[in-house]
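>>> no sequence for this one, just the structure:
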């Protein structure tokens, strides 16, 4: 997913954010070219020739970052609501039941739920599919623990 950054210093150029996947972070692009970041900061030449510092600020389990240009925050999408964050974070509770294994299963499910809530699906399908991801994470946890227990018991 690529989102255009609306900023007055980039009228004749196209500044956009390519949202990351599960295993890669978001990237900043100028006129279709990936920009390099140094210590988390991109240096971008604006329309007037001035170099601006740009940062991508990530939120917890939200795949769409905020863009910070010279200290000013730009929202690329409507922020998730508090109850959406609560719903997305429910699988993280597996960490209290299952430690590291529960945390991995819950973290993957929460990341998937965050991506679901940023999709174009209806609200009912977002919540329903997110609930299925949570149940799937719990089932995955139980299967993993059972397999590990069985392997350790037989050796």
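That came through fine. The structure displayed is predicted, hence computed values, not measured ones. Residues are numbered from 1 along each chain as shown.

>>> contacts, neighbours, all on C-alpha from now
Noted.

>>> between the two ends of stretch 77-85, how far is it?
15 Å (CA to CA, to the nearest Å).

>>> give me the element residue 56 is part of.
strand 51-59 (DSSP states H and E).

>>> which strands and helices lie in contact with the next helix or strand along the chain from that strand?
Where DSSP H and E defines the elements, the next helix or strand beyond strand 51-59 is strand 62-69. Judged by 3 or more CA pairs under 8 Å, 6 or more residues apart in numbering; DSSP states H and E, strand 62-69 is in contact with strand 51-59, strand 72-74, helix 94-117.

>>> dropping in the other structure now:
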């Protein structure tokens, strides 16, 4: 997942963060140049500030999002806008499959929920976002029931 953003500490720079939902690792780019990540505790990104100094930006997880915040000098900087509570509820509906369908349902549900949260953050009309999210919710449940039916037939 890639997200473009700006930081108040760097008003003339454009940032992009790429976060892997599988490994949890992030890659930060400042003006299309990858920023080095330190090996010290907290694994801060070392952002050059134009002089010879490096500013430490600590990536902090922000549940339920998979996109971290960046903490600079004790101030948490939101990378993406937080979703509204009802967007989390609607987008997270596929997670129900975790409780009803075990590992297979959980895997399908998590992928569906992450897809929905990304759809809500896309550019475009609100109506189209809600239609897409509703489609993903229906598709995840349908996919789960197709897989369960297939395995039941296969086992019999």
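Looks like it came in fine. These numbers were taken from a predicted model, which means no experiment stands behind them.

>>> could you get me the TM-score between them?
Structural agreement between the two chains, given as a TM-score (TM-score structural alignment, normalised by the length of structure 1), stands at 0.81; 151 aligned residues with a CA RMSD of 2.4 Å.

>>> re earlier: could I get the helices and strands packed on strand 62-69 of structure 1 as a markdown table with mean neighbour count?
Converted to a markdown table, these look like this (neighbours: other CA atoms under 10 Å):
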| stretch | mean neighbour count |
| --- | --- |
| strand 51-59 | 16 |
| strand 72-74 | 13 |
| helix 94-117 | 20 |
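
>>> want to throw the ones you listed into JSON lines with distance to residue 134 of structure 1?
Conversion of these to JSON lines gives the following (distance: least, CA to CA, whole Å):
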{"stretch": "strand 51-59", "distance to residue 134 of structure 1": "20"}
{"stretch": "strand 72-74", "distance to residue 134 of structure 1": "31"}
{"stretch": "helix 94-117", "distance to residue 134 of structure 1": "6"}
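
>>> indicate which one of the ones you listed is closest to residue 4 of structure 1.
Comparing these against residue 4 of structure 1 with CA to CA, the closest turns out to be strand 72-74 (10.9 Å).

>>> where does the closest one end up in structure 2?
When structure 2 is aligned by TM-score structural alignment, the counterpart of strand 72-74 of structure 1 is residues 75-77.

>>> do stretch 90-104 of structure 1 as well
Going by TM-score structural alignment, stretch 90-104 of structure 1 sits over residues 93-107 in structure 2.

>>> ok, residues contacting that stretch?
108-110, 112-113, 137, 140-141, 144 (CA atoms under 8 Å, 6 or more residues apart in numbering).

>>> try it again with 10 Å
The set of residues external to stretch 93-107 of structure 2 that reach it, using CA atoms under 10 Å, 6 or more residues apart in numbering, is 87, 89, 108-114, 116, 133-134, 136-141, 143-145, 147-148.

>>> quick one: contacts for residue 37 of structure 2?
The contact partners of residue 37 of structure 2, by CA under 10 Å, 6+ apart, come to 26-28, 43-47, 56-58.

>>> how near is it to residue 53 of structure 2?
15 Å.

>>> what does residue 154 of structure 2 correspond to in structure 1?
Aligning on TM-score structural alignment places residue 154 of structure 2 opposite residue 151 in structure 1.

>>> what helix or strand does its match sit in?
When elements are assigned from DSSP H and E, residue 151 of structure 1 belongs to helix 123-154.

>>> for residue 22 of structure 2, see how far away the spatially most central residue of structure 2 is.
Ranked by distance to the mean C-alpha position of structure 2 (CA atoms, centre = their mean), the top residue is residue 66 at 3.6 Å. Counting by CA to CA, the separation of residue 66 of structure 2 from residue 22 of structure 2 is 10 Å.

>>> ok, residue 152 of structure 2 next?
Here residue 152 of structure 2 is placed at a distance of 29 Å from residue 22 of structure 2 (CA to CA).
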